[in-house]
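# Have a look; sequence and predicted model below, questions after that.
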Amino acid sequence: MITTAADDGPWLDEQAGRLVRPYTVSNGRTRPTADLDLLTHVTTTAHPAAGHPGPEHARALRLARTTVTVAELAARLRLPVAVAKVVVSDLVEAGLVHVEEPSCLRAPADPAVLRQVRDELRRRL
């Protein structure tokens, strides 16, 4: 039986799973054009979508109304992370989302803290 939930539409089957293969969602592309990692924050911009985005792109836009990470988008879209990154890259190129690395990745790590972590790991292992 094909589910018709508002989030999934006819793209998921209760018994068979995803009816559209991930490479179809990304048009066969395996690499994103934007520099993204799992913790990259994604938020929609004020620009309206021109044309008709694909179902995964439209769902990603709905989910990114509040800031979400690439990892969370992938999980909620039920897509492999590599495919979700391609979807987010498409949205970045269209100017529909803004991406930003989390602040914990922007600031260089304090060497003293890193030494403490190293020492504690050595002690425990």
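The structure has been received and is ready for your questions.
# only C-alpha atoms for contact and neighbour calcs from this point on.
Noted.
# Doesn't T66 belong to a helix?
No: assessed by DSSP: H, G, I helix; E, B strand; the rest coil, T66 does not belong to a helix; its assignment is coil.
# thought E56 was touching V86?
No: at 10.8 Å, E56 does not count as touching V86 under the criterion of Cα atoms under 8 Å.
# Which residues are in contact with the residue nearest the centre of the chain?
With distances taken as Cα atoms, centre = their mean, the residue of the chain nearest its centroid is V70 (2.7 Å). Going by Cα atoms under 8 Å, 6 or more residues apart in numbering, V70 touches 36-42, 81, 84-85, 88.
# I'd like to know which of those is nearest to L12.
A84 (16.7 Å; Cα to Cα).
# neighbours of the closest one, just the number please.
By other Cα atoms under 10 Å, 28 other residues sit near A84.
# mind checking the SS state of it?
At A84 the chain is in helix, as set by three-state DSSP.
# chain center to the helix or strand hosting V87: distance?
Using DSSP states H and E, V87 sits in helix 81-93. Centroid separation for helix 81-93 versus its chain: 7 Å, with Cα atoms, centre = their mean, to the nearest Å.
# Go through the helix or strand following that helix and flag the buried ones.
Next helix or strand after helix 81-93 toward the C-terminus (DSSP H and E): strand 97-100. Neighbour counts using 16 or more other Cα atoms under 10 Å place 97-99 of strand 97-100 among the buried residues.
# Got another one to weigh against that:
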Amino acid sequence: MSREHEWVDEEAGPVVRPYAVARGRTRSASSEVDLLASVVATGSPAPANAELSAQHRRLMTCVAGQNRPVVEIASDLGLPVGVVRVLLGDLLQYGLVTVRPPRDKAATPSESLLREVINGLRAL
């Protein structure tokens, strides 16, 4: 039996290993691509030398016009976070996306404040 095209079922299509999607790379070309970082498409056209796969294009569609966290993008695309980080690193190098670091922890509400809000809502 040939494993050239391993299929899960007709609807799912062939199985593609994550390392194949990321072309064997395990790390992003950019250290900016944090799990909680937000990504948005820049709207710039792809440069002539850009090698964009179908997964790159799916990712661009996912972030077009909206600011989304890396983990949410991975979930929507059904890809491992590590693969999405590699693909985002490529898009960042081509200037097709902007990556914003996660919000500063000092800007987020404290646990005690959140508990007070929850208790207040429960009291209603």
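That came in fine, so what should we check first? This structure is a prediction, so every number in the text was calculated from the model and none was measured.
# sorry, back to before: more crowded one of E56 and V86 of the first structure?
Neighbours around E56 of the first structure and V86, counted as other Cα under 10 Å, are more numerous at V86. The numbers are 23 against 20.
# ok, for that one, nearest residue in space, not its chain neighbours?
Excluding the flanking residues, the one nearest V86 of the first structure by Cα to Cα, 6 or more residues apart in numbering is P32, at 4.4 Å.
# Trace that neighbour over to the second structure, please.
With TM-score structural alignment defining the correspondence, P32 of the first structure maps onto S28 in the second structure.
# Please, which helix or strand holds that match?
Using DSSP H and E, S28 of the second structure sits within no helix or strand.
# Tell me, how many residues neighbour it?
Around S28 of the second structure there are 20 residues (other Cα under 10 Å).
# For it, give its distance to K105 of the second structure.
24 Å (Cα to Cα, to the nearest Å).
# so where is the helix or strand that contains A58 of the first structure in the second structure?
Per DSSP H and E, A58 of the first structure falls inside helix 55-63. The alignment of helix 55-63 of the first structure onto the second structure (TM-score structural alignment) spans residues 54-62.
# what's the mean deviation for that stretch versus the first structure?
In the superposition against the first structure, stretch 54-62 of the second structure averages 0.7 Å from its aligned positions (mean Cα distance after the TM-score superposition for the first structure).
# Give me the contacts around that stretch.
With contact meaning Cα under 8 Å, 6+ apart, stretch 54-62 of the second structure is reached by 21, 41, 73, 76-77, 87-88, 91.
# and with 10 Å instead?
For stretch 54-62 of the second structure, the external contacting residues (Cα atoms under 10 Å, 6 or more residues apart in numbering) are 21-22, 39-43, 53, 68, 72-74, 76-77, 79, 83-84, 87-88, 90-91, 96-97.
# related to what we said a few turns ago, conserved subset of the contacts of V70 of the first structure in the second structure?
For these, the subset whose aligned partners also touch in the second structure (both residues aligned by TM-score structural alignment, their matches' Cα atoms under 8 Å) is 36-42, 81, 84-85.
# nearest to R21 of the first structure, of those residues?
Looking at those and their distance to R21 of the first structure, the nearest is A84, at 12.8 Å (Cα to Cα).
# any idea whether the closest residue to the closest one other than its chain neighbours is helix, strand or coil?
The shortest distance from A84 of the first structure to any non-neighbouring residue, by Cα to Cα, 6+ apart, is to A74 (5.2 Å). Secondary structure assignment for A74 of the first structure (three-state DSSP): helix.
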